[in-house]
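Visitor: Sequence and predicted structure, then a few things I'm wondering about:
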Amino acid sequence: MQLTAVGLNHQTAPLSIREKLAFTADGLPNAVSALVDGQNVQEAVILSTCNRTEVYGVGDAENIIKWLADYHKLNIEEIRPYLYTLDSNDAVRHAFRVACGLDSMVLGEPQILGQIKDAVRVAQEQHTIDTWLNALFQKTFSVAKEVRTGTAVGENSVSMAAASVKMAEQIFPSIADLNVLFIGAGEMIELVATYFAAKNPRLIGVANRTLPRAQELCEKLGVNAEPHLLSELPDILYEYDVIVSSTASQLPIVGKGMVERALKQRQNMPVFMLDLAVPRDIEAEVSQLNDAYLYSVDDIANIVQSGQQARKKAALEAETMVEQKVSEFAEWQRSRQSVPLIRALRDEGERARRYVLENAMKQLAKGAPPEEVLERLSVQLTNKLLHSPTRTLNKAGAKSSELVEAVAQIYALEQPKQNK
């Protein structure tokens, strides 16, 4: 058994690489199932967010790397420089740190824990998680809860949603005077939209693949909001001063040409565009246009670092707690490694018991006195159970002090003192 984690994140890979290895929510079940069905690993959980793609598995890291490249139709050497591979305790430690928000762009941010739980739920539904990963992630959730309640690592953190508003306010003096368009209606967009809605913008638009979901989000926001289909974007884009996008599309939804036409209709009034999607929803070339201020998820980094120093002190305490929990999990792993041996030992004892019991029953059936049968049974059972350890000790003699000490410990024996 080998616990393994393979992945890349905002610290090891630029957005242009991360988006190539991202998994959509719709495609994740088939992906994790294919990983295990292909016998690349025995168990697997795939975590894919805007800042990271990670595969936790029981198996060989190289098999996972090859599968990642093949699945995304990439050259393995194209992605290898950006990947980290972690085994055993390092993989456990990484899982704990990620869940606690210690490895996040926003130190201590809570959203990642929910994303991990979603990834585990998908793996459970696809039956790609068993003894080892189930134990790892149950412990991971427990550790994250202890760290978040026992330290201040998550306090005063600036979420990406709050940072989105701050970025817009750097370009426009008042959100209340703006029309804001959200492309997509998923969890991230809902979080960001809630922050913008609190600023009472003049108008909010929600464009989504399905109209009912867009309508539902508009109703939740409780402000002047109107739903749209994605197909309406070319006709309505010019109406909005702020555009925030986060969908699960594998291809850009907003192209350079579309934005160019919108800017002409706006008579070159500036537009703030924030692309939180991985892969990106808005073509990178849009940033070349005058009056189009395009930012990606990586550009938020400087803003979300505010309050970082205060949280770093708490993070030291959290790291200490994580190390303690890693040791506890390692001890559990070691105890599990001996389970097959314990089972084999008990099976051997059961075979010996049945053998002497059958002999005793035969003797009783022939009319032998019960006292003699019981005496013979006890002698036979003792000889059978002690035969292997006695023979092994005789063969080893005094050469193997470790074996002698082990047997003495197993049977709680006091070793005789050596004559000097």
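Guide: Arrived safely, thanks for sending. Numbers count the residues shown, from 1 in each chain.

Visitor: contacts and neighbour counts: CA atoms only from here.
Guide: Noted.

Visitor: which stretches of the stretch 151-300 of the chain form strands?
Guide: 179-183, 203-208, 225-229, 242-245, 271-275, 292-296 (DSSP state E, counting those that start in this stretch).

Visitor: Identify all contacting residues around the second one.
Guide: Among residues not part of strand 203-208, those counted as contacts by C-alpha atoms under 8 Å, 6 or more residues apart in numbering are 178-185, 197, 214-215, 217-218, 223-230, 232-233.

Visitor: now that strand: how far from the chain's centre is it?
Guide: Relative to the chain's own centre, strand 203-208 is displaced by 31 Å; criterion: C-alpha atoms, centre = their mean, to the nearest Å.

Visitor: Alongside the first one, take a look at this:
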Amino acid sequence: MQLLTIGINHHTAPVALRERVAFPLDQLKPALDAFQGLWQSRSSLAAPEAAILSTCNRTELYCATDDRAARESALQWLSSYHGLSVDELAPHVYALPQSEAVRHAFRVASGLDSMVLGETQILGQMKNAVRSASEAGALGTYLNQLFQRTFAVAKEVRGNTAVGAQSVSMAAAAVRLAQRIFDKISSQRVLFIGAGEMIELCATHFAAQEPRELVIANRTIERGAKLAERVGGHAMPLSDLPARMHEFDIIVSCTASTLPIIGLGAVERAIKARRRRPIFMVDLAVPRDIEPEVAELQDVFLYTVDDLGAIVREGNASRQAAVAQAEAIIETRVQSFMQWLDTRSVVPVIRHMHTQADALRRVELERAMKMLSRGDDPAAVLEALSQSLTNKLIHGPTHALNRASSNERATLVELLGGFYGHAKRSDSSEH
């Protein structure tokens, strides 16, 4: 069985490409169905085990398959599913086989491959990906074992290192950027669009600056109101956004929409109504919530998740000692998993040996029962049974020794000696 991880992330692709290959959470199950269906239509091999991890920073497909051409097939499927050409996507894709795939999964879950070093949100996102794969029936023995060990490694890293200590979060970075535009956030009106985990983090950070007004806009007003209550603000329906956008100095958006919810025209009208007072906008969504052309407008300061990443990386250098400690833990756990994977490769052989031996046993037992039923001496029957069964069980090893070359025979003698107890070799022995 071969493990493979194929994907793109913030290291290899800009947000403009990442948003085109993102999978909303409700699309994971049908996407996995389509991916496995591809194998069933093209190959006699069993459908691969698969899971999809899709966040604002990465889209990754984890596979376990016997198909040696899995890399090419997975790349073609990912490109086709999102309406991209292979040539357009391939330069940004990484394909990690076997131990590299294991190491990558461990690093991702531990926050070592995140834009925010040591951040914890990715672990929950990975657990959601595994849950979706399980519900789709795409999670088999190998990936299930991989992800269970992945979660255990992430817990060990977070519990035994300081990787996540004093991390500079995306939310904190947004506040820092806003402070570069406005002298005092306490004088500004702040709007948050969405009510998910990232918006809650950002709202909490901005609330600490005691802004003049803090508003949560969400499609579901009840959910927005609950978040607003927790951060000391109030809520409004998302449908009110076009009419009220001009009221806000700072706008932070992160929804699950597959299309932009803030267009160029709406922002132009807001700027005109504000009489050219600047708007600071942060788009943390992938796919993006704000049309990228908005960044070209005067008096608009638009930042994406990638822009905030540059600020976040400034605080990463001080935690390199903790990173080295985490990498050491991960490397040890990778070796342990690969040993487990190696033992799994002999399971079919062991199962076949048991099946063959049991078939021989049944044949000899049936013969002995017939002998007993016709009145043969029980002692003679047992002797015949034991001799016949012994001869059949050692026939395979004996045949292999007789047919082996000199070099092969030496290896076989050593192996069989371990099975049956070492016997003294004689140079004159016949084979």
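Guide: Nice, thanks for sending it over. Just so you know, these numbers come straight off a predicted model, no measurement behind them.

Visitor: want to throw the strands of the stretch 151-300 of the first structure into JSON lines with distance to residue 384 of the first structure?
Guide: Converted to JSON lines, the strands of the stretch 151-300 of the first structure look like this (distance: least, C-alpha to C-alpha, whole Å):
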{"stretch": "strand 179-183", "distance to residue 384 of the first structure": "75"}
{"stretch": "strand 203-208", "distance to residue 384 of the first structure": "74"}
{"stretch": "strand 225-229", "distance to residue 384 of the first structure": "78"}
{"stretch": "strand 242-245", "distance to residue 384 of the first structure": "73"}
{"stretch": "strand 271-275", "distance to residue 384 of the first structure": "73"}
{"stretch": "strand 292-296", "distance to residue 384 of the first structure": "72"}
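
Visitor: Please name whichever of those is nearest to residue 369 of the first structure.
Guide: Residue 369 of the first structure lies closest to strand 203-208 among those, at 88.0 Å (C-alpha to C-alpha).

Visitor: Report the aligned residue range of the second structure for that closest one.
Guide: Strand 203-208 of the first structure corresponds to residues 213-218 in the second structure, going by TM-score structural alignment.

Visitor: for the stretch 1-150 of the first structure, what spans make up the strands?
Guide: Using DSSP E, counting those that start in this stretch, strands in the stretch 1-150 of the first structure cover 3-9, 41-48, 52-59, 84-87.

Visitor: Mean neighbour count added to those, as JSON lines?
Guide: Formatted as JSON lines, those follow (neighbours: other C-alpha atoms under 10 Å):
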{"stretch": "strand 3-9", "mean neighbour count": "24"}
{"stretch": "strand 41-48", "mean neighbour count": "25"}
{"stretch": "strand 52-59", "mean neighbour count": "23"}
{"stretch": "strand 84-87", "mean neighbour count": "18"}
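
Visitor: Of those, which is nearest residue 413 of the first structure?
Guide: Closest among the strands of the stretch 1-150 of the first structure, once you apply C-alpha to C-alpha, is strand 3-9, at 37.1 Å.

Visitor: what about the closest one, how far off from the second structure?
Guide: Superposing on the second structure places strand 3-9 of the first structure at an average distance of 0.6 Å from its equivalents, by mean C-alpha distance after the TM-score superposition for the first structure.

Visitor: Likewise for stretch 141-150 of the first structure?
Guide: Superposing on the second structure and averaging over aligned pairs (mean C-alpha distance after the TM-score superposition for the first structure), stretch 141-150 of the first structure comes out at 1.1 Å.

Visitor: which residues in the second structure does that stretch align to?
Guide: Taking TM-score structural alignment, stretch 141-150 of the first structure hits residues 151-160 over in the second structure.

Visitor: Neighbours of residue 315 of the first structure, how many?
Guide: A count of nearby residues for residue 315 of the first structure, using other C-alpha atoms under 10 Å, gives 23.

Visitor: My error: substitute residue 166 of the second structure in the last question.
Guide: Residues near residue 166 of the second structure, counting by other C-alpha under 10 Å: 13.

Visitor: List the contacts of the match of stretch 141-150 of the first structure.
Guide: 106, 107, 109, 110, 123, 163, 164, 326, 329, 330, 333.

Visitor: From those residues, which land in helices?
Guide: Members of the contacts of stretch 151-160 of the second structure lying in helices (criterion: DSSP state H): 106, 107, 109, 123, 326, 329, 330, 333.

Visitor: In JSON lines, list the strands of the stretch 1-150 of the first structure along with distance to residue 311 of the first structure.
Guide: JSON lines is the format used below for the strands of the stretch 1-150 of the first structure (distance: least, C-alpha to C-alpha, whole Å):
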{"stretch": "strand 3-9", "distance to residue 311 of the first structure": "21"}
{"stretch": "strand 41-48", "distance to residue 311 of the first structure": "25"}
{"stretch": "strand 52-59", "distance to residue 311 of the first structure": "22"}
{"stretch": "strand 84-87", "distance to residue 311 of the first structure": "26"}
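
Visitor: follow-up on the earlier one: tabulate the contacts of stretch 151-160 of the second structure in a markdown table, adding columns for neighbour count.
Guide: Formatted as a markdown table, the contacts of stretch 151-160 of the second structure follow (neighbours: other C-alpha under 10 Å):
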| residue | neighbour count |
| --- | --- |
| 106 | 28 |
| 107 | 22 |
| 109 | 28 |
| 110 | 30 |
| 123 | 18 |
| 163 | 26 |
| 164 | 22 |
| 326 | 23 |
| 329 | 18 |
| 330 | 24 |
| 333 | 19 |
